[in-house]
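build me a structure from this.
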Amino acid sequence: MPYYDVLCIGNAIVDIVAPCDEAFLETNGLIKGAMDLIDARRADLLYSRMSPAIEVSGGSAGNTAAGVASFGGRAAFVGKVSSDRLGEIYTHDMREQGVAFDTKPLKNEPRTARSMIFVTPDGERSMNTYLGACVELGPEDVEADKAYEAKVTYFEGYLWDATRGKEAIRRTAMLAHAAGREVSMTLSDSLCVDRYREEFLTLLRSGTVSLVFANSGEIKSLYQTVSFEEALDAFRKDCNIGVVTRSGRGSVIVCGNETVVVRATNIEELVDTTGAGDLYAAGFLYGYTSGRSLKDCGDLGSLAAGLVIQQIGARPRQNLRREAEQAGLL
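Okay, here's the model as predicted:
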């Protein structure tokens, strides 16, 4: 029997989150609502201009792993940090949250990755990420036992920004498939889709991944259309299960001819959208690996996403299993 429910692979990043106004974005040439890759010098400059900030462990797939563990699932994570202060923080946080994290850290440069996240009053986040040690993740970091023993291996599209990261994913997928396991991915970001559209489509159409997470903007970018319905129809044909989040409009799950519409969770206040998609994936994957219906999976995803957007930071502060039980979802 599989030991892990979900193996997550992604960029191990410490998020540095601070509020800002629209003028700050314009003055500093920041792209609102997107993730922009930056170098170490740019990272140091933006950090020097930030208002008082909160440092929290993040990274898309890392957030998902933490969410799965909070639901009570057995989660593992593969990602690269360095032997520095932020790397120690990241490793401690993952293990404290109950996630198996055993990737060997780098001993020297580059430094542990960090993302300067600027949150405007509307809750939208603009991420500026220095990948640092993340780009050193490679096939030698693949843990065959975890690939064999996880029901689902889940990775983030952001890994395609590093050639060796792609190699690590392909090797892990090969091992997972050999063990009869499933492989899943998130498209991560519309700009990421623009960079790797053909490669992502190949991953879907070749069956390398069978369960795919995206938001409405990402699937429209993937299929180069302004029509959500047209993009959704194409998405349905290219993957076994496609999950599309639509912010306040909830989510849509497609599987063959089946379409499941899931309502968004009611919230009291939108604080920070960082991690909404990551935590939705956590809830969905927990439900999926527990054998629940697609509707139940979507409801668990919506619950987790709705909770995380009412706080600063992308890791759940509440015990998600307890919250799901109180909501009658478990």
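
when you work out contacts or count neighbours from here on, use the C-alpha atoms and nothing else.
Noted.

the strands in the chain, which residues?
In the chain, the segments counted as strands under DSSP state E are 4-9, 13-19, 35-37, 54-58, 75-78, 100-101, 113-119, 125-130, 150-156, 182-186, 211-215, 241-245, 251-255, 258-262.

sequence B follows; please return its structure for comparison with A:
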Amino acid sequence: MSSSYDVLVLGGAGVDTIVYVPELPLPYADSYKIRPGIETRAGQTGDFVALGTSSLGLRTHHIDLLGDDEAGDLVRAFHRDRGIELTEVRQPAGTKRAVNLVGPDGRRLSLYDDTRSQESDRLPEDLVRKLAAASRHAHVSITYPCAFALPLLHEAGLTVSTDLHDWDGENPYHEPFAYGSDVVFVSSTALSDPVATMRRVLERGRAEAVVATAGADGSYLLTRAGGDPLHVPAVAPRGPVVDSNGAGDAYAAGFLFGRLSGEPPERCALYGAVAGAHACTVPATASEAVDRATLLAEVAALS
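From the prediction side, this is the model:
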């Protein structure tokens, strides 16, 4: 029986307030006058992965906790306007929020409101099982509800991916995600020894592939085939770099598109690099992902 969805995205729905600053780190001052200004828009990691996979033609469904608030309305509109199916579970604490400081070079500093996430948060098991049974693959955000959903996804026989973001390789909170996923993405930013961490994820978990992203230095791919990590150079963006927000999510979406299309891991990493480069040309206040035709054309030009 064919699946209704190619990708089930769990968690990571929320709202960001974008603040453009003259430099990062931002020196202390009593006040700053900033341009282009301050804007609040829907879109956190789960939203952007769902946007990326959907834009690439993958049938995508997103499930997360949302509040009955204005922020939740923005998230609901984000999905509705882009035709991305959304299952929401009511969150009494409200919709997750963050403030992103964005410098002139596109670098970002994120401040997350941790009061909107509780250790007791759960996604209803019957809902997860129902959606998992209708899906080919699940991408889980590193939020409390998703950790408890992992066994249900394994039980359903789904392959699973996750993004550990700026994990330091030691924080035990990330381990259920790192060792319970078939494809693991992680930023190399906080890793003292990225290769050792990648090898440990492969040795201790179920991962078939681990990707360490390194910004302008590209990414590194390690699989169960062994050997040293494969360096995948960054792809030059087709336009000016204006913001790195969402580049990692776009990379993950591109990689998953390749994987679900039957491509080998190194080809998937190239898809991810192209998608991530495109995301860097999109202002933080906008929400746009590369489409399938553009991605395939750019990959063909690089091959």
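
nearest to D84 of structure 1, out of the strands of structure 1?
Of all those, it is strand 113-119 that lies closest to D84 of structure 1, at 10.6 Å by C-alpha to C-alpha.

got the strands of structure 1 as JSON lines, with distance to Q326 of structure 1 and mean neighbour count columns?
Formatted as JSON lines, the strands of structure 1 follow (distance: least, C-alpha to C-alpha, whole Å; neighbours: other C-alpha atoms under 10 Å):
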{"stretch": "strand 4-9", "distance to Q326 of structure 1": "23", "mean neighbour count": "28"}
{"stretch": "strand 13-19", "distance to Q326 of structure 1": "30", "mean neighbour count": "24"}
{"stretch": "strand 35-37", "distance to Q326 of structure 1": "34", "mean neighbour count": "18"}
{"stretch": "strand 54-58", "distance to Q326 of structure 1": "26", "mean neighbour count": "20"}
{"stretch": "strand 75-78", "distance to Q326 of structure 1": "23", "mean neighbour count": "28"}
{"stretch": "strand 100-101", "distance to Q326 of structure 1": "27", "mean neighbour count": "21"}
{"stretch": "strand 113-119", "distance to Q326 of structure 1": "30", "mean neighbour count": "27"}
{"stretch": "strand 125-130", "distance to Q326 of structure 1": "29", "mean neighbour count": "24"}
{"stretch": "strand 150-156", "distance to Q326 of structure 1": "27", "mean neighbour count": "27"}
{"stretch": "strand 182-186", "distance to Q326 of structure 1": "28", "mean neighbour count": "23"}
{"stretch": "strand 211-215", "distance to Q326 of structure 1": "26", "mean neighbour count": "23"}
{"stretch": "strand 241-245", "distance to Q326 of structure 1": "23", "mean neighbour count": "23"}
{"stretch": "strand 251-255", "distance to Q326 of structure 1": "22", "mean neighbour count": "21"}
{"stretch": "strand 258-262", "distance to Q326 of structure 1": "19", "mean neighbour count": "15"}
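
now the helices for the stretch 151-300 of structure 1?
163-178, 190-205, 216-222, 228-238, 276-289, 294-308 (DSSP state H, counting those that start in this stretch).

quick one, which of the ones you listed is nearest to N63 of structure 1?
Short answer: helix 276-289, nearest of the helices of the stretch 151-300 of structure 1 by C-alpha to C-alpha, at 5.9 Å.

mean per-residue distance, that closest one versus structure 2.
Mean deviation of helix 276-289 of structure 1 from its aligned counterpart in structure 2 after superposition (mean C-alpha distance after the TM-score superposition for structure 1): 0.9 Å.
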